[in-house]
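Participant: here is a sequence with its predicted model. Questions after.
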Amino acid sequence: MNLYTPRKTVSFWKKPVPFFEAVGLLIILSIILTTVVLIISSRISHIASDVSANISNTKIPPHEKRHRYSPEEKWQFRPRPLSVQKMKTQGCVTDGFLSSYGKKYADDLAELIKRSECYYLHRALETWLVPPDFYFAKEMMQKIDRPNIVYGMFIAEALN
């Protein structure tokens, strides 16, 4: 006759924990974590202030003029009142035309636009790859030189 009955031991992770002990443990752990985060952030802010104090003021050179343009030039684009209906019906997509994306064909495109019925040039000035070159844009606008034309601008989120 075997009188031995094995005891079932409950795993540490499966033991019931009283509610107030669990809440107390969570409060203590959150206080410790908050203290550690505050100490680390104060050290980081000291390091950042030291680094920023050591950095000299770096001057970024202005965008070099690559195109023929003089400030004394009298040509100026004068926009006229907009017609939304004309923009809807006579709009043309010219992605990056004034931003020198298709620089190789810029003169041909300017002639094509000059001959066309386009009233609104959608996304003519873009900022996707590089900041726009306003000197080049003005040069292209002078080549088109149509009295009633609307240039669209697309401001992209990819610009750094």
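Facilitator: Happy to help now that I have it.

Participant: please count neighbours and contacts with C-alpha atoms only from this point.
Facilitator: Noted.

Participant: buried residues, stretch 40-49. List them.
Facilitator: By 16 or more other CA atoms under 10 Å, stretch 40-49 has no buried positions at all.

Participant: how about residues contacting that stretch?
Facilitator: Counting by CA atoms under 8 Å, 6 or more residues apart in numbering, stretch 40-49 makes contact with no residue outside itself.

Participant: max-length helix in the chain?
Facilitator: Taking DSSP state H as the criterion, the chain has its longest helix at helix 19-54.

Participant: give the buried residues for that helix.
Facilitator: Buried positions in helix 19-54, judged by neighbour count with 16+ other CA under 10 Å: none.

Participant: after it, next one along is what?
Facilitator: With elements assigned by DSSP states H and E, the helix or strand that comes after helix 19-54 is helix 84-89.

Participant: does Leu121 belong to a helix, a strand or coil?
Facilitator: Three-state assignment for Leu121 (DSSP: H, G, I helix; E, B strand; the rest coil): strand.

Participant: for the helix or strand encompassing Phe136, which positions count as buried?
Facilitator: Element membership for Phe136 (DSSP H and E) is helix 134-144. Burial within helix 134-144, assessed by neighbour count using 16+ other CA under 10 Å, is assigned to 135-141, 143-144.

Participant: what would the residues you listed look like in CSV with distance to Lys114?
Facilitator: Below are the buried residues of helix 134-144 laid out as CSV (distance: CA to CA, whole Å):
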residue, distance to Lys114
Tyr135, 19
Phe136, 17
Ala137, 15
Lys138, 15
Glu139, 14
Met140, 11
Met141, 10
Lys143, 8
Ile144, 5
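
Participant: okay, one more to line up with it:
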Amino acid sequence: MATMAKKQKPKPDNLIAQNKKARHDYTITDTYEAGIALTGTEIKSVRDGKINLKDGFARIRNGEVWLENVHISPYREGNQFNVDELRNRKLLLHRKEINKLGAATAGQGNTLVPLKVYLKHGYAKVLIGVAVGKHNYDKRETLKKRDQERDIARALRER
């Protein structure tokens, strides 16, 4: 008798880390996928999920995009090859994308925030978003709208 294996729900894009606070604190207007220039022990830590995007942001300097304030824990077996956990890491983007990001962040109050880190074809990628800061009343409005949508969905399911 043949048994059928359970279908496993695939992880979306091999998601490693997500910045949930970013969508709460900012309105995301546009997103870009970028590669991250990492050292050998850093990529091993990232694959283990030892990355924290909570306070991270990106900045354009000298025509290059740098990911700052993102914590990647040292690799346990890395010994002397480990690097500083909070070092700035270069993001790999095309020149046209860097120019678009520069124009988008030139406005008052716009910033670049990392939204999630995932593996794609064996390479670590980061999804960065062009973000505009929310006020407290906007945050409450978003929470209220989400609760209302959840209540509507629940009522439709119960029918």
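Facilitator: It's in. Just so it is clear, the structure is predicted and the values come from calculations on it, not from any experiment.

Participant: report the TM-score for the pair.
Facilitator: Once the chains are laid over each other, their TM-score by TM-score structural alignment, normalised by the length of the second structure reads 0.21; 59 aligned residues with a CA RMSD of 5.3 Å.

Participant: rewinding a little: of the buried residues of helix 134-144 of the first structure, closest to Phe154 of the first structure?
Facilitator: Ala137 (13.7 Å; CA to CA).

Participant: returning to that earlier point: can you name the next helix or strand after the helix holding Phe136 of the first structure?
Facilitator: Heading C-terminal from helix 134-144 of the first structure (DSSP H and E), you reach strand 150-154.

Participant: A strand includes Leu125 of the first structure, no?
Facilitator: Yes - assessed with three-state DSSP, Leu125 of the first structure lies in a strand.

Participant: please name the residues that touch Ile43 of the second structure.
Facilitator: Ala124.

Participant: how about Arg154 of the second structure?
Facilitator: Here Arg154 of the second structure is in contact with no residue (CA under 8 Å, 6+ apart).

Participant: where's it, which helix or strand?
Facilitator: According to DSSP H and E, Arg154 of the second structure maps onto helix 136-158.

Participant: mind listing what's buried in that helix?
Facilitator: Neighbour-count burial for helix 136-158 of the second structure, with 16+ other CA under 10 Å as criterion, is recorded at Lys139.

Participant: check stretch 95-113 of the second structure too.
Facilitator: For stretch 95-113 of the second structure, the neighbour count (16+ other CA under 10 Å) marks 98, 101-102, 104-105, 110-113 as buried.

Participant: now the residues you listed as JSON lines including distance to Ile16 of the second structure and secondary structure?
Facilitator: Shown next, in JSON lines, are these (distance: CA to CA, whole Å; DSSP: H, G, I helix; E, B strand; the rest coil):
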{"residue": "Ile98", "distance to Ile16 of the second structure": "24", "secondary structure": "helix"}
{"residue": "Leu101", "distance to Ile16 of the second structure": "24", "secondary structure": "helix"}
{"residue": "Gly102", "distance to Ile16 of the second structure": "27", "secondary structure": "helix"}
{"residue": "Ala104", "distance to Ile16 of the second structure": "27", "secondary structure": "helix"}
{"residue": "Thr105", "distance to Ile16 of the second structure": "27", "secondary structure": "helix"}
{"residue": "Asn110", "distance to Ile16 of the second structure": "26", "secondary structure": "strand"}
{"residue": "Thr111", "distance to Ile16 of the second structure": "23", "secondary structure": "strand"}
{"residue": "Leu112", "distance to Ile16 of the second structure": "19", "secondary structure": "strand"}
{"residue": "Val113", "distance to Ile16 of the second structure": "16", "secondary structure": "strand"}
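
Participant: out of those, which comes closest to Gln148 of the second structure?
Facilitator: Nearest to Gln148 of the second structure among these: Val113, at 27.5 Å, using CA to CA.

Participant: can you count the residues close to Met153 of the first structure?
Facilitator: If you count neighbours by other CA atoms under 10 Å, Met153 of the first structure ends up with 17.

Participant: that one against Ala137, yeah?
Facilitator: No - Met153 of the first structure lies out of contact with Ala137 (CA atoms under 8 Å); the separation is 11.3 Å.
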